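A.B. asks: Coordinates only, no sequence provided:
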């Protein structure tokens, strides 16, 4: 018999029972459900809602069930719909009528709300730890490539010289924001809905502060109606994961381009590449491509949650049963992507010579040429026009700014002198960009130290 069967005169149709059941996916909440029930039973006993010996019996029964679940000795039933009813039913079958007292002053609404929050609270530090591991890889790659000059791009056109280290720190800063977003999400969701009941608490003298403290929450939620109908924490969490995956996808796109023959800026390790079934020369960046593809799954989870919640009146509605699968899938996807992505980046080989060669083309020192003239006293707009004419001249003659004869420079402007060639050297161009946040080695070293401090503060 179902735990809610008293009002009903008919058995639930088998198809409806299957449709209504969530045990196939919410079974992973068993630890959180038992933790919540133990905290609730402890509070009921302390408050005199049930006898202390009954609370102790319930707690011992729940602890035994937890041990048996983890040993694979408990089989969940579709008939009991969800993890909450499965555990309560198992408890009652083991300890008798005392088990029926557990649900006093509680609803499945606040029960599932606390279970779900506990689960997300548990997973956020796991994901943050994985991001920090990737940050360490980026620091390592940056430190090894401080002087590795490469072209920076806008519109996927060569734009200005930068370094591979500067590039790595760009992604390190994106990931830093991902960490702080998850930390912010964790802080906002650190409130316990247990004790809110179905929506209006109860007439029993429950102590919500006690259960909140027992479960590791900062405080109980402030409004019982909001407590059971709120899924902002899940939406915010999947939003943070979506932004994280967007960053990984952008990085993946760079790597896919860089390891192509057209770029050949990096080479992926064989262990993180695949081949072709027909073309023996191929070395495919499948890890990066899969990360890029799996980003869509996480986006889908966010859109699912937003769509589920957009039209729901207060308080709980059965639609909200659909909230867990997208969150679980987003967690699983992110936790699968991060370690393999970090390992791929850690093992790739940077092709310094190829990057240097690419940087020598495309006139990426044109801005530096204009700055040279500005430092000689010309207005920037005039300098810009002069360098534009020089670039046009180089394109017609097959020269670069580095190889253009001095007489040709001086035919356009008498401000040019022999020192222009030193000013146009790529290492000079990069080294001169010492502005905070720029690609000069000393500036990048500062960026690296900031990321190291950020990581160390969270891993001590």
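C.D. replies: That came in fine, so what should we check first? Just so it is clear, the structure is predicted and the values come from calculations on it, not from any experiment. Numbers count the residues shown, from 1 in each chain.
A.B. asks: C-alpha from now on. contacts and neighbour counts both.
C.D. replies: OK.
A.B. asks: Can you check which helix is longest in this protein?
C.D. replies: If you go by DSSP state H, the chain has its longest helix at helix 108-144.
A.B. asks: And the contacts of whichever helix or strand comes after it?
C.D. replies: Next helix or strand after helix 108-144 toward the C-terminus (DSSP states H and E): strand 149-154. Contacts to strand 149-154, defined as Cα atoms under 8 Å, 6 or more residues apart in numbering, come from residues 158-164, 352, 355-356, 358-359, 364, 426-427, 430.
A.B. asks: Buried residues, strand 149-154. List them.
C.D. replies: 149, 150, 151, 152 (16 or more other Cα atoms under 10 Å).
A.B. asks: how about a markdown table for those residues, with distance to residue 114 added?
C.D. replies: Below are the buried residues of strand 149-154 laid out as a markdown table (distance: Cα to Cα, whole Å):
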| residue | distance to residue 114 |
| --- | --- |
| 149 | 52 |
| 150 | 50 |
| 151 | 51 |
| 152 | 48 |
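A.B. asks: so which helix or strand takes in the closest residue to residue 80 other than its chain neighbours?
C.D. replies: Distance criterion Cα to Cα, 6 or more residues apart in numbering; nearest residue to residue 80, sequence neighbours excluded, is residue 86 at 5.3 Å. Residue 86 belongs to helix 83-95 when assigned by DSSP H and E.
A.B. asks: Use this one as the comparison:
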């Protein structure tokens, strides 16, 4: 009989058991369920709701169960539905009546909400560590190749020359904000639901402040209905994972493009590429492609939970059990993607000569010419038009911008001087952007040093 079966005259149909069980996936919550139960038992004894002897037996029994699970000696039972019932039933089997006292003043509603917050708190820290490692890999790569110039892109068209390290640092900043979001969300995760009961609290003199301190929660959820009826902590965490996945996907897309024969900007290690079952010559950037592809999977889990929660009346409904599988898969997906991308970056090597050749197209310095005019008194919009006319003239006559004579340039830009002919140099262009946030080598070196120190 189920632990809640006292009111029922028939056993649960086996189809219902198979349909409604969650032990096949929520078993990963076991260390957090045991952690919460131990704190709850200590509180019950402290409040003289159960004896100290029973509390000690409960804690010791839970420690034994934890050891068994971690040793692979614990048989999970589908008929007991979930991780909470599996542990409680085994505890009672081992220590007798004392185990039946553990659930005093508690519902699975506030129990699972507590387990999930303990779990999310832990996984937040794991994700933060993984993001930090990815940031460090990007900074290390930029530090190893500080002077490589490449074309920057807008609309996937050549735009202006930038340092390769500057491009990498853009992702370091993005992943830094991802870490900030996780840290900010962790504050809201770190609020205790336990003590809310099924919906309305308890008539017993529970000490929620003691439990919060035992479990390291910095706040207590103030409304019992909110504590058991919402999953916004999970939704916010999934939102953070979705943004992380989006940033990973953009980095992966850059790598896929750079690795193509058309770009040929980078090389990747053989250990992080794959071949073709038919074409012997192929070397494919599958890690980056899979990282890009898995982003949609993470988005899907976020949308699934939002959709599950959107129509639920307060408070707990069994629909909420569907919060876990997508969450677990999203966490697993993001963490393995972060780890694999980090390892792959250690094998990435730029091809400076190829990047420099692409960045040396004089059209990339058209803005430098417009800004030269601005420095010499021409209003920017007029400078933009003049340089645009010059670009059009060169295109019409099959000339690169640096192949035009001064006289030809002056047909479109009357105030041009011989100095303008010297602007079509990628190195000079990069060095000229020497302001905070710019791509000048001095600025990029400062940013690399900043991140090296921050990531220590």
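C.D. replies: It's in. All values derive from a computational prediction rather than experimental measurement.
A.B. asks: related to what we said a few turns ago, and the contacts of the helix holding residue 86 of structure 1?
C.D. replies: Taking Cα under 8 Å, 6+ apart as the rule, helix 83-95 of structure 1 contacts 3, 22-23, 26-27, 29-30, 33-34, 57-58, 61-62, 65, 76-77, 80, 98-100, 102, 108, 111-112.
A.B. asks: What secondary structure category should be reported for the most far-flung residue of structure 2 relative to its centre?
C.D. replies: Relative to the centre of structure 2, the most outlying C-alpha is that of residue 407, 55.1 Å out, by Cα atoms, centre = their mean. Per DSSP: H, G, I helix; E, B strand; the rest coil, the local secondary structure of residue 407 of structure 2 is helix.
A.B. asks: Now do the same contact list for it.
C.D. replies: No contacts exist for residue 407 of structure 2 under Cα under 8 Å, 6+ apart.
A.B. asks: still on that earlier bit, so how far does the helix holding residue 86 of structure 1 sit from its counterpart in structure 2?
C.D. replies: In the superposition with structure 2, the average deviation recorded for helix 83-95 of structure 1 is 0.5 Å (mean Cα distance after the TM-score superposition for structure 1).
A.B. asks: what range in structure 2 does that helix sit on?
C.D. replies: Mapping helix 83-95 of structure 1 onto structure 2 (TM-score structural alignment) gives residues 83-95.
A.B. asks: isn't residue 174 of structure 1 right next to residue 247, touching?
C.D. replies: Yes - using Cα atoms under 8 Å, residue 174 of structure 1 is in contact with residue 247, at 6.8 Å.
A.B. asks: Between the two, which has more neighbouring residues?
C.D. replies: residue 247 (19 against 16; other Cα atoms under 10 Å).
A.B. asks: Spit out the contact partners of the more buried one.
C.D. replies: With Cα under 8 Å, 6+ apart, residue 247 of structure 1 has these contacts: 171, 174, 175.
A.B. asks: The residues you listed into CSV, with extra columns for distance to residue 307 of structure 1 and secondary structure?
C.D. replies: Below are those laid out as CSV (distance: Cα to Cα, whole Å; DSSP: H, G, I helix; E, B strand; the rest coil):
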residue, distance to residue 307 of structure 1, secondary structure
171, 31, helix
174, 27, helix
175, 27, helix
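A.B. asks: For residue 415 of structure 1, state which of the residues you listed is nearest.
C.D. replies: Lowest distance from residue 415 of structure 1 to these (Cα to Cα) belongs to residue 171, with 39.7 Å.
A.B. asks: To which residue of structure 2 is that closest one aligned?
C.D. replies: By TM-score structural alignment, residue 171 of structure 1 lines up with residue 171.
A.B. asks: Give the burial count for that match, as a bare number.
C.D. replies: Residue 171 of structure 2: 19 neighbours (other Cα under 10 Å).
A.B. asks: I figured it was touching residue 249, is that so?
C.D. replies: No - when contacts are counted by Cα under 8 Å, residue 171 of structure 2 is not listed as touching residue 249 (11.0 Å).
A.B. asks: Start from the N-terminal end of structure 1 and give the strands.
C.D. replies: Along structure 1, the stretches classed as strands by DSSP state E are 149-154, 157-163, 191-192, 219-220, 266-267, 349-350.
A.B. asks: Pick the most deeply packed of the ones you listed.
C.D. replies: Of the strands of structure 1, the one with the most neighbours on average (mean count of other Cα atoms under 10 Å) is strand 191-192, at a mean of 24.
A.B. asks: average offset between it and structure 2?
C.D. replies: Looks like 0.7 Å for strand 191-192 of structure 1 (mean Cα distance after the TM-score superposition for structure 1).
A.B. asks: What is that strand packed up against?
C.D. replies: Secondary-structure packing of strand 191-192 of structure 1 (3 or more Cα pairs under 8 Å, 6 or more residues apart in numbering; DSSP states H and E): helix 208-214, strand 219-220.
A.B. asks: Near residue 351 of structure 1, how many other residues are there?
C.D. replies: Residue 351 of structure 1, neighbours per other Cα under 10 Å, totals 16.
A.B. asks: give me every residue that touches it.
C.D. replies: Neighbours of residue 351 of structure 1 in contact, by Cα under 8 Å, 6+ apart: 264, 265, 266, 267.
A.B. asks: gap between the second one and residue 380 of structure 1?
C.D. replies: Using Cα to Cα, to the nearest Å, one gets 33 Å for the distance from residue 265 of structure 1 to residue 380 of structure 1.
A.B. asks: okay, these two: which has more neighbours?
C.D. replies: The residue with more neighbours, out of residue 265 of structure 1 and residue 380, is residue 265; 23 against 16, by other Cα under 10 Å.
A.B. asks: If anything else comes up later, I'll come back, but that's it for now.
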